[in-house]
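> missing the sequence, but the structure's below:
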């Protein structure tokens, strides 16, 4: 495949992803929030691992991890994406259907930092220590993007206050060689335990790569192709990700797990297309969002080792995170 052809394929794939994201976010923003009984009740980001953080009806929600559909506590904060760890939360908060802020939250949902972001939020993550916060948005207007959309990933360090608006200026090593191109895009960051090493998807020239990055050195290097929206396991040895079927996003994605030591890929038992950055509920089980025919979300779970079967975890919810 020629370079021109690869760039065209990437533009089409990015436009497709952006259209899907824009569609569900716009529809969600246009709907009146579904506000269950108890909305506005006090909500805190605990750390004992017994509660699950969710977005339900565009509100932050916590629920008993053992029974996510029972006894939910619904907060007043409106979010389209969220995540939390070690008492730090992140919320992609809509000011309007096309205007968003990233809110960095403390354990009582106090606003530690507000960051206006361009475009439509699609991913959000907090490192296990609670120090690092990352997000991805779909944006328009980049000259190289024939489809009119690209992605932008930012990182905020809650300890130092350092804000990286984009990873696109990081030095890239692709297939062992220095690489530069105007169409480099990143999405779906996930952090290692040292709060400096991260993994993300890098797309360029019609290919999508898993990269490992060094925040301090401002570098990334490619590890494997066709790995999107990585999520690092609690022990740091595996990455859950969505793998494009036949390397073609137009055919959907298979939720899979990559062993970082061997680069062996294990597809999970979930055979439906999963367009999400999966969450590790623990070292054995993944959680992720699927949408029904009307666009409403539910959270499902599946074993990470390829065994078992997918099971409904939390109805009418999305963006799960275990509060630990």
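It's in. All of these numbers come straight from a predicted model, not from anything done at the bench. Numbering: from 1, shown residues only.
> From now on I want contacts and neighbour counts done on CA atoms only, so please keep to that.
Fine.
> Just give the nearest non-adjacent residue to residue 199, would you?
residue 212 (4.5 Å; Cα to Cα, 6 or more residues apart in numbering).
> check which helix or strand covers the one you found.
strand 207-214 (DSSP states H and E).
> repeat for residue 146
Assigned by DSSP H and E, residue 146 falls outside every helix and strand.
> who's in contact with it?
8, 11, 12 (Cα atoms under 8 Å, 6 or more residues apart in numbering).
> Second structure follows, compare the two:
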């Protein structure tokens, strides 16, 4: 065979190899995509789990274990853990509804999955950005989420967020709370740099609280879904979490009003405006949860990147302690029926 023929044969072999490799890669990616829960479908990605799994006869704690939706007994959080196959970057459960912000896939954007008590998918909403926060109203009707859409840290000055709300009863999706009218000191406030993040809902599912940021000032705001308004209440408040009795807000307060110095886990009294710093002196970059009206739970990351759920009293006393190792995104579940 002459040199031209040999070159032709080598070229054909190389092209065939490239095509086979591309086909194999595409097959793997399609398989991964098909393994994801179908948008809006009734597929059950966690068939091995049940609403009461891991907490016989008593309340439980829903957490993420290495990104997998899991459940432990609140009476024995270090005990057996029911781990499902549902991947979430962030999750929260209330009123029989679980909100799960899924990671972005190779061929798909992150999504909000709304799961029922049996952890079956009821709704799916496509999102864009890096999943960061999610919350559900106490009655399970409203689900809120926050994603980073520019930058990846609250400490940076160049980040941008997108925060929305889904009404699971009507199906209405509010894509961005930045569309709401913002009021500061009783007057309408307009600015191009308004950002909203960290929703937490009141018991009526219409009122909520969130952080509104503009001009370098980060403020606690009270929101009204029906009126489409946000009214600022206090400055230097980030990632609020409303107490079960509706009287206080747990939040992360920037040290010296400078997020670059870290955050102090603090509680704000809505009636008096009084702030009570918790006994947790490490920087807490999380939206804390309430275990009850007296106790906060939050995630802290170890040096190796592993997350643990910690707890501390809300009144400023006591001391922090580990509640669940290797977990984050805590949410209290009622006793199994």
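Structure received. Just so it is clear, the structure is predicted and the values come from calculations on it, not from any experiment.
> Any buried residues in the strand holding residue 212 of structure 1, and which?
208, 209, 210, 211, 212, 213, 214 (16 or more other Cα atoms under 10 Å).
> between those, which is nearest residue 25 of structure 1?
residue 208 (24.0 Å; Cα to Cα).
> distance of that closest one from residue 152 of structure 1?
15 Å (Cα to Cα, to the nearest Å).
> The equivalent of residue 197 of structure 1 over in structure 2 - nearest residue in space that isn't next to it in sequence?
Under the alignment (TM-score structural alignment), residue 197 of structure 1 pairs with residue 207 of structure 2. Of all residues not flanking residue 207 of structure 2 in the chain, residue 224 sits nearest, at 4.8 Å (Cα to Cα, 6+ apart).
> Residue in structure 1 paired with the one you found?
Residue 224 of structure 2 maps onto residue 214 in structure 1, by TM-score structural alignment.
> surely its match meets residue 221?
No: between residue 214 of structure 1 and residue 221 there is no contact under Cα atoms under 8 Å: 9.1 Å.
> out of the buried residues of strand 207-214 of structure 1, what pair is the most spread apart?
208 and 214 (18.9 Å).
> Which residue in structure 2 aligns with residue 289 of structure 1?
So residue 289 of structure 1 corresponds to residue 299, using TM-score structural alignment.
> one step back: mind putting the buried residues of strand 207-214 of structure 1 in CSV, distance to residue 245 of structure 1 included?
Shown next, in CSV, are the buried residues of strand 207-214 of structure 1 (distance: Cα to Cα, whole Å):
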residue, distance to residue 245 of structure 1
208, 13
209, 15
210, 16
211, 20
212, 23
213, 26
214, 29
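> which one of those sits closest to residue 262 of structure 1?
Closest to residue 262 of structure 1, out of all of those and judged by Cα to Cα, is residue 210, at 14.3 Å.
> Contact partners for the closest one?
So residue 210 of structure 1 contacts 199, 200, 201, 202, 222, 223, 224, 225, 226, 227, 228, 230 (Cα under 8 Å, 6+ apart).
> ok, the fifth one to residue 318 of structure 1 distance?
Okay, so that is residue 222 of structure 1. Distance from residue 222 of structure 1 to residue 318 of structure 1, by Cα to Cα: 30 Å.
> do the first one as well
Taking Cα to Cα as the measure, residue 199 of structure 1 falls 22 Å from residue 318 of structure 1.
> now swap in the third one and tell me
When distance is defined by Cα to Cα, residue 201 of structure 1 is 21 Å away from residue 318 of structure 1.
> Between the two, which is the more surrounded one?
Shown here are residue 201 of structure 1 and residue 318; by other Cα atoms under 10 Å, residue 318 has more neighbours (29 against 24).
> who's in contact with the more buried one?
Residue 318 of structure 1 sits in contact with 54, 55, 56, 288, 289, 297, 298, 299, where contact means Cα under 8 Å, 6+ apart.
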